[in-house]
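Student: Let's see this in three dimensions:
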Amino acid sequence: MEIGLVGLGSIGMAVANNLFRAGHIVCGWNRGKLPCSILRAAGGRVATNPEEVFDACEIVISALSDDSAVEEIFLGSGLLNRIPKDSVHVCMATISVRCASALERAHRERGHAYVSAPVLGNSTQAIAAKINIVAAGDPATLHRVTPILEAVCQKVWLFGAVAYHANVAKIATNFLLGSAVEALSEALALIQRNGLDAEEYMSLIGNTAFSAPAYRMYGDKIIHEAFIPSAFKLSLAARDLALFKSLANSSGLELPLADATMQRIEDAMAEGLSDHDLSALSYLSLRIR
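Tutor: Got it, this is the predicted structure:
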C-alpha cells in the first residue's frame, strides 16, 4: 500500500523508514528540501505539496511540530476543500485539544476520516519502532489504520471514538514525565549532597517502587549530566506543560504541581538550557547554593 506522509522531521522520517521495512510505498512532503532528498534516496516518492500526497494516497499520516504548523497546513490553506472525499488523515502531532477538535470537525464536515494518533517516545525510539501511539477516532477508521501504525511502533493504545481523547492522554502523559524528572532530580540532589552513591540509589528504586523506564533513562542522564544531545528538549517540555495547564484551566481544574513543574522548566530555560534534554532540570537542584 502507498502511505502518505506530511512532515518529514525526525519522527516523520523514522515512520517512513519503518513503513518501507513493512513493505509499504511512501509518498511524502516536507517544507524543507533536505528531508525530501533523504526520502527520495531511500526509495520514496516526493510530492510537491500536501494536496498531491492526498491525491496519491488514501491514508495520509502527518507528523508536524505543533498547533501552528497543523493549522497553517490543514486549516488555513484551504487544503481540506481540495482533497478527495474518502481521504483518511492520521495526525501524530502533539497538539492542543482545541486544535485537534477543530481538525476533526473540519474533516467530518467535508466527508473525510480523521484519527488523532500522537506519539509517546523520542526520535531514537521511533527509529527502532519502539514508540507507543495513542489513537482515537471513528472505530471503523481506527480498525483500518491500526495495522499501518503497528508497523511503526511497539503498541497502539486505543482510546475510543472521540479523536481528541488521544490528545488528552498524550498531554497528561507528558506532564507526568516532566514532573517525574523534576522529582527524580530533587531526590538525586539530596542523595548526592549527603554522600550516597547515586547509581546504587537508582538500583534501589529501580528494583523496588520506581521501576518505570522513565526513571531508569532519566536517572542515568542526571547522574552523568548527559544533557546533550537531547532526546526531549526542555523547550518542548515547556510547550507540553503549557498545553496541560491550558487544558486544566478549561476543565475547571486547579493543579498546582503543573504550576511548580512549569516554573522549574522556565527557570532552567532562563539558564540557557532550552535546547538541552529534559534531564537538565537537575542542574537547578544539583548546583551549589
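Student: Could you use CA atoms for every contact and neighbour count after this?
Tutor: Noted.
Student: where exactly do the strands run in the stretch 51-200 of the chain?
Tutor: 59-62, 88-91, 113-116, 119-120, 132-137, 155-158 (DSSP state E, counting those that start in this stretch).
Student: Would you do the same for the sequence below? I want to compare the two.
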Amino acid sequence: MTDTVAVVGTGNMGAAMVARLRAHGRPVVVFNRSPDRAAAVAARTGAEVATSAREAAASAGVVLVSLADDAAVVAVYGDLVSGLRPGTVVVETSTVSPQTVRALAAPVRDAGAALLDGPVSGSVPVVERGELTVLVGGDAAALDTARPALDTFASTVLHLGPLGAGATMKLVVNGVVHALNQAVSEALVLAEKAGVDRHAAYGVFTSSAVAAPFVRYKQAAFEDPDGTPVAFRLDLVAKDLALLAELAAAHGARMDQADTNRRLVGEALAAGFADRDISAMAAFLRRSYDSA
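Tutor: I've put the predicted structure just below:
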C-alpha cells in the first residue's frame, strides 16, 4: 500500500495538515474544488496537485477529507469513491452530522476501502504544533493504518467506538467551545463597559480558573480582533450549532444553553458578521451595546 496521503480540501485546517505531513516527509497529493487554493498549498509545501478527488484518492493509502459542511462532503464523495483502491482508509475530518458519515460508509466499503469519522478538535495553530485531538469512530484496524498519518499533526487520537461516534463527540465538544466563546465574549465586554482595560481583563481570564486551552489560544483574537486572522468563521459556528440541535432532538436531549447561543450567533450573522472569526461575538456585543 502506498505511503502517499491524499488531502481533499485545502482550507485553513486542510492546508495546515498538509504542511505537517510534508514536514514529516510524507508524500502528499492535494485536491480542492477551488484549484487556486490547492496550487498555493502545493507551492508552499511541495505537495502534488490532483485535478479531481478521484485522482487524489487513486494515488493514496490514506485519504484525509477536510471540508466545510455536509453538502460539500456528500458532493465530493461521488467522485472520490470512484478512485478508491482496496485497503485504502478514508478519514472524514470534517465537522458533519453522524448520519452523513454513516450514509457514506456503504459506497466506501463497496470500493474495498474503509471509512473512519475522525473530526479534529483544535485550531490551525494547534495543527501547526502537532497537538490536535482526533476523535475517531470506526474500525480499529483501519485506524491502525491511518494512525501514522494522523500522528504527524495530532498528539491525541481517541478511538471512541463505531462509525459516527467521532462525529457525535465533535458536535458535543463544539457545543462546549461555542458556550465558552459566548461566555468569554460577554464577560470581556462587560469588563470593558465597567472600566477595566481589555488586555488586563483577558489577562485575568488566562490566569484564573477559567483558563481553558480555548481561552488561552484565542487571546490574540479577542484582544486584537482587527489584527488577527480569521480561524473559525461564525457562519460555520452557526452550522455546527444547527447540527448539534438536530443531534439533541434525535435523542431527546435538552440543550438550553446551546439554543441560546444559536439564537445569538444568528443575530450576529444577520448583522453582517458571517465571515468574522468566532471571537467576533464580542465585537457584535459591543455594537449591540452602542446601538442600544
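Student: Need the strands of the stretch 51-200 of the first structure in a markdown table (columns: distance to residue 81 of the first structure).
Tutor: Formatted as a markdown table, those follow (distance: least, C-alpha to C-alpha, whole Å):
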| stretch | distance to residue 81 of the first structure |
| --- | --- |
| strand 59-62 | 16 |
| strand 88-91 | 14 |
| strand 113-116 | 14 |
| strand 119-120 | 27 |
| strand 132-137 | 21 |
| strand 155-158 | 29 |
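Student: nearest to residue 12 of the first structure, of those strands?
Tutor: Residue 12 of the first structure lies closest to strand 59-62 among the strands of the stretch 51-200 of the first structure, at 7.7 Å (C-alpha to C-alpha).
Student: in the second structure, what residues pair with that closest one?
Tutor: Per the alignment by TM-score structural alignment, strand 59-62 of the first structure matches residues 62-65 in the second structure.
Student: quick one: the matching stretch to the first structure mean distance?
Tutor: Compared with the first structure after the fit, stretch 62-65 of the second structure shows a mean deviation of 1.4 Å (mean C-alpha distance after the TM-score superposition for the first structure).
Student: residues in contact with that stretch?
Tutor: If you take C-alpha atoms under 8 Å, 6 or more residues apart in numbering as the criterion, stretch 62-65 of the second structure is touched by 3-9, 14, 57, 88-94, 145-146, 149.
Student: do the same with stretch 106-122 of the second structure
Tutor: Taking C-alpha under 8 Å, 6+ apart as the rule, stretch 106-122 of the second structure contacts 81-82, 84-95, 101, 104-105, 131-139, 142-143, 163-167, 170, 173.
Student: run the last query once more with 6 Å
Tutor: Residues from elsewhere that reach stretch 106-122 of the second structure (C-alpha atoms under 6 Å, 6 or more residues apart in numbering): 81, 86-95, 105, 132-138, 166.
Student: how many neighbours does residue 208 of the first structure have?
Tutor: 9 (other C-alpha atoms under 10 Å).
Student: which ones are touching it?
Tutor: By C-alpha under 6 Å, 6+ apart, no residues touch residue 208 of the first structure.
Student: Can you tell me how far the residue mapped onto it from the second structure is from residue 262 of the second structure?
Tutor: Counting by TM-score structural alignment, residue 208 of the first structure lines up with residue 208 in the second structure. Relative to residue 262 of the second structure, residue 208 of the second structure is positioned 27 Å away (C-alpha to C-alpha, to the nearest Å).
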